[in-house]
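Colleague: coordinates only, sequence not included:
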């Protein structure tokens, strides 16, 4: 049998993999995406439960930045509806909308030290940042001891980075909230998050393919140059010849697929030493009665594990059967970057939900997903990212373990795809664009 050949193979149909594949196809490269799951989207996909479109992980898509630019570049529609207002805080049973007043409005209501904290945010915007060793919690302790302020910062770290304030470098926190999008503008997809991935998949199939339920078995290389990928498809192992492989499976899985001996020792040491997978708990909730009226995402004050919750059907009623409300709540265990007791942390999250919402008892729990270990919320926490280069020519990583410093979410994954594909295409002769007619 003749071995198939592709210009590029992308391992993993998650956010980074699909964004990278769409960019390569748009540039004229024949690209094959393989994934061991039965649906695209990876840790940001969607499943149907009892007539509800339930998101597995990420639910909010940020406007602006590289993610939206990716869709415009490759010619894919981005069907996103923005809630209004988008973000509020839920503190002591009251909603605080900071859409107009921002940090100064929120902190000014809680602590006399608000001016000092805001001054440090201004310093960060001008480039005066901590050195990366100090945690967000310790950084904040220097300016306030207010318990509610500390709780809010913890829950912001948990919501964005899937970790606790004592685990996240203050430099990463401040970089995100002063230099990145910081989720000021975002929306939900009325088809579930998988809807945005379906749009990218349509682009990829113009000059490539997506093979689901097709795990990668081995990445082949010789003398630090990639030569192909063996996949398992239809009960058979097939080797695809290619000199370009992009892995969206994370550095740990990439190392296993290629074999440690094939990589430079320094890269193997980096993966083993520096990778910090971050965990969270995703609870999808259906309710006949509204739990909260806010149409976007609320971040909580003092809680045990709960950090935020999104009201999906206020903006996208198609996600639930008529007469139902659909919410997704996120909680982060303690610790989030180490071992924890899943059952105990889930129980604490439910204590929070019952405490925050007096009518929570009538709600229906659609799913509880603990994202950890080899299926984490973030493959490596912000501040602990690995390089996108692997030491093997033609083998790259994309995704949330190799993101730019201080970034997070699907936006960060899309950014890694752009950085990698830009580097690849800059080193290759310009290819003729495929005929779109």
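Modeller: Sure thing, it's come through. What you see is a predicted model; the values in this text were computed from it and never measured.
Colleague: CA atoms for contacts and neighbours, from now on please.
Modeller: OK.
Colleague: how far away is the nearest residue to residue 233 once chain neighbours are set aside from residue 241?
Modeller: Nearest in space to residue 233, with sequence neighbours left out and distances taken as C-alpha to C-alpha, 6 or more residues apart in numbering, is residue 214 at 5.1 Å. From residue 214 across to residue 241, the span is 16 Å (C-alpha to C-alpha, to the nearest Å).
Colleague: Could I get the full set of helices for the stretch 251-400 of the chain?
Modeller: Listed in chain order, the helices of the stretch 251-400 of the chain (DSSP state H, counting those that start in this stretch) span residues 251-258, 265-274, 342-356.
Colleague: Output these as a markdown table; include the columns distance to residue 322 and mean neighbour count.
Modeller: Output for the helices of the stretch 251-400 of the chain, formatted as a markdown table (distance: least, C-alpha to C-alpha, whole Å; neighbours: other C-alpha atoms under 10 Å):
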| stretch | distance to residue 322 | mean neighbour count |
| --- | --- | --- |
| helix 251-258 | 42 | 19 |
| helix 265-274 | 47 | 14 |
| helix 342-356 | 24 | 17 |
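Colleague: and residue 152, which of those is closest to it?
Modeller: The closest of the helices of the stretch 251-400 of the chain to residue 152 is helix 342-356. By C-alpha to C-alpha, the value is 14.4 Å.
Colleague: which other helices and strands contact the longest helix along the chain?
Modeller: Assignment by DSSP state H gives helix 409-426 as the longest helix of the chain. Contact partners of helix 409-426 among helices and strands, from 3 or more C-alpha pairs under 8 Å, 6 or more residues apart in numbering; DSSP states H and E: helix 15-26, strand 61-62, helix 65-74.
Colleague: number of nearby residues for residue 406?
Modeller: The criterion is other C-alpha atoms under 10 Å. On that basis, residue 406 has 24 neighbouring residues.
Colleague: what about versus this one:
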């Protein structure tokens, strides 16, 4: 056995690093093991030709749990406000106010659906004023009871009020962006619950030095009473008589070695955790729940370099939700807020693109073909001023796909596993209403609270 640790954290995503830093601050000697050569998982940075490209997640909520964790452990967190939101509908941009965003959404639908004046009737149907008031009222509720929405999907619920394709396209863009499932897939109650808990997109920030820089601040915290090993995949989680006892790791790709510990916190997802620790250590009920609940989500991430601003050309700090395209659902002009992420005078745009279904594997070649069409439809002069510098289809079996499951309560597993002193953090085990980076940090906080009750440091 090599050096012994109190806690081993498998994976260095937001959930793993937040858990590790919090554990260190509670006195636990902690080792983080990461298979990649960088920290951060989906919240990290890869440099390509001088551009700092994102590996997945774009933003941090100021009022969410990530800033709370950084403050709790004494780590600096660098963010710049990027709360402005636009809706892009068939190439037309509409600014959305910070307040009353749902009402604004339906005002836009009314205009595009055949309103007064010279507005283009690009879609049939119109949302009536009374319907807008009823719909926006749902977002003011603190808790959405599934019974109130009749068990309907978000799309089915919206159809009760309108069949306006513009409204449906916008709600689908919102849904895939925040709960990583289409409006025709996710229960309406879960979507509304998220909007009430997370406040939608009202308080988000981007990292001016890149996401990896922020995660490296947590690495410094961990190294005050532990270590972080990169390029060091865990090949097994050791279990004896139902209790975790350590891990087997290939440090920096070398020979396997055993690391003894009192507890393991896994940030590689429930499926991978079971694989590493052995199915024989889990009751069939747990395995059955895991097979049924977890729904890994495919996505394609695109970064475009441009000589001129393509998205939010006025320099606004925020993002666009894109409706009516084949695959593109969101666009973030990173350099509007953080010009440091690109060479001087150049622009960097991050696009999130979703296939028609999140329930099955996508065809990467078809996704790339559709995305290329979308980019040129959105930006007619694309080939003159811009180029794709990265396009990454991440399928359902990718370790860093859009998510290990739809980010809603019925599709999450418990963080505590049937193996004593083995917990999961990250997506796939998030609390109801919390998604993305904030959900990962909130889960890390809860796991470390459980750790304190179960294991003494030292």
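Modeller: That came in fine, so what should we check first? Please read all numbers here as calculations on a predicted model, not as lab measurements.
Colleague: Got a TM-score for the pair?
Modeller: Here the TM-score for the pair of chains, by TM-score structural alignment, normalised by the length of structure 1, is 0.94; 428 aligned residues with a C-alpha RMSD of 1.7 Å.
Colleague: thinking again about what came up before, which one in structure 2 is aligned with the residue nearest to residue 233 of structure 1?
Modeller: Alignment note: residue 214 of structure 1 maps to residue 232 in structure 2; criterion TM-score structural alignment.
Colleague: For residue 297 of structure 2, see how far away its match is.
Modeller: Distance from residue 232 of structure 2 to residue 297 of structure 2, by C-alpha to C-alpha: 26 Å.
Colleague: same deal with residue 12 of structure 2?
Modeller: Applying C-alpha to C-alpha, the value for residue 12 of structure 2 to residue 297 of structure 2 is 20 Å.
Colleague: more neighbours, those two?
Modeller: When neighbours are counted by other C-alpha under 10 Å, residue 12 of structure 2 and residue 297 differ, and residue 12 comes out ahead with 33 against 28.
Colleague: Let's verify the more buried one: helix, strand, or coil?
Modeller: coil (DSSP: H, G, I helix; E, B strand; the rest coil).
Colleague: which ones are touching it?
Modeller: If you count contacts by C-alpha atoms under 8 Å, 6 or more residues apart in numbering, residue 12 of structure 2 has them with 32-34, 39-41, 267.
Colleague: hmm, back to that, quick check, the residue nearest to residue 233 of structure 1 in contact with residue 37.
Modeller: Yes: counting by C-alpha atoms under 8 Å, residue 214 of structure 1 touches residue 37, with 7.5 Å between them.
Colleague: Those two: which is more packed in?
Modeller: residue 214 (22 against 15).
Colleague: if we can go back for a sec, for the helices and strands packed on helix 409-426 of structure 1, which one ends up most surrounded?
Modeller: helix 15-26 (a mean of 29; mean count of other C-alpha atoms under 10 Å).
Colleague: Can you check which part of structure 1 the longest strand anywhere in structure 2 sits on?
Modeller: Longest strand in structure 2 by number of residues (criterion: DSSP state E): strand 256-266. Using TM-score structural alignment, strand 256-266 of structure 2 corresponds to residues 237-247 of structure 1.
Colleague: What are the contacting residues of the matching stretch?
Modeller: 3-12, 17, 20, 225-232, 254, 394-398.
Colleague: Just the buried residues of it, please?
Modeller: 238-247 (16 or more other C-alpha atoms under 10 Å).
Colleague: Start and end of that stretch, how far apart?
Modeller: 19 Å.
Colleague: Repeat that for stretch 219-230 of structure 2.
Modeller: 11 Å.
Colleague: How far does it sit from its chain's centre?
Modeller: Its chain's C-alpha centre and that of stretch 219-230 of structure 2 lie 24 Å apart, by C-alpha atoms, centre = their mean, to the nearest Å.
Colleague: what does stretch 317-328 of structure 2 correspond to over in structure 1?
Modeller: Under the criterion TM-score structural alignment, stretch 317-328 of structure 2 matches residues 295-306.
Colleague: do stretch 158-177 of structure 2 as well
Modeller: So stretch 158-177 of structure 2 sits over residues 140-159 in structure 1, by TM-score structural alignment.
Colleague: picking up where we left off before, mean deviation, the longest helix of structure 1 versus structure 2?
Modeller: In the superposition with structure 2, the average deviation recorded for helix 409-426 of structure 1 is 1.0 Å (mean C-alpha distance after the TM-score superposition for structure 1).
Colleague: contacts for that helix?
Modeller: Helix 409-426 of structure 1 has contacts (C-alpha under 8 Å, 6+ apart) with 15-17, 19-20, 23-24, 27, 58, 61-62, 65-67, 70, 160-161, 388, 396, 398-400, 402-404.
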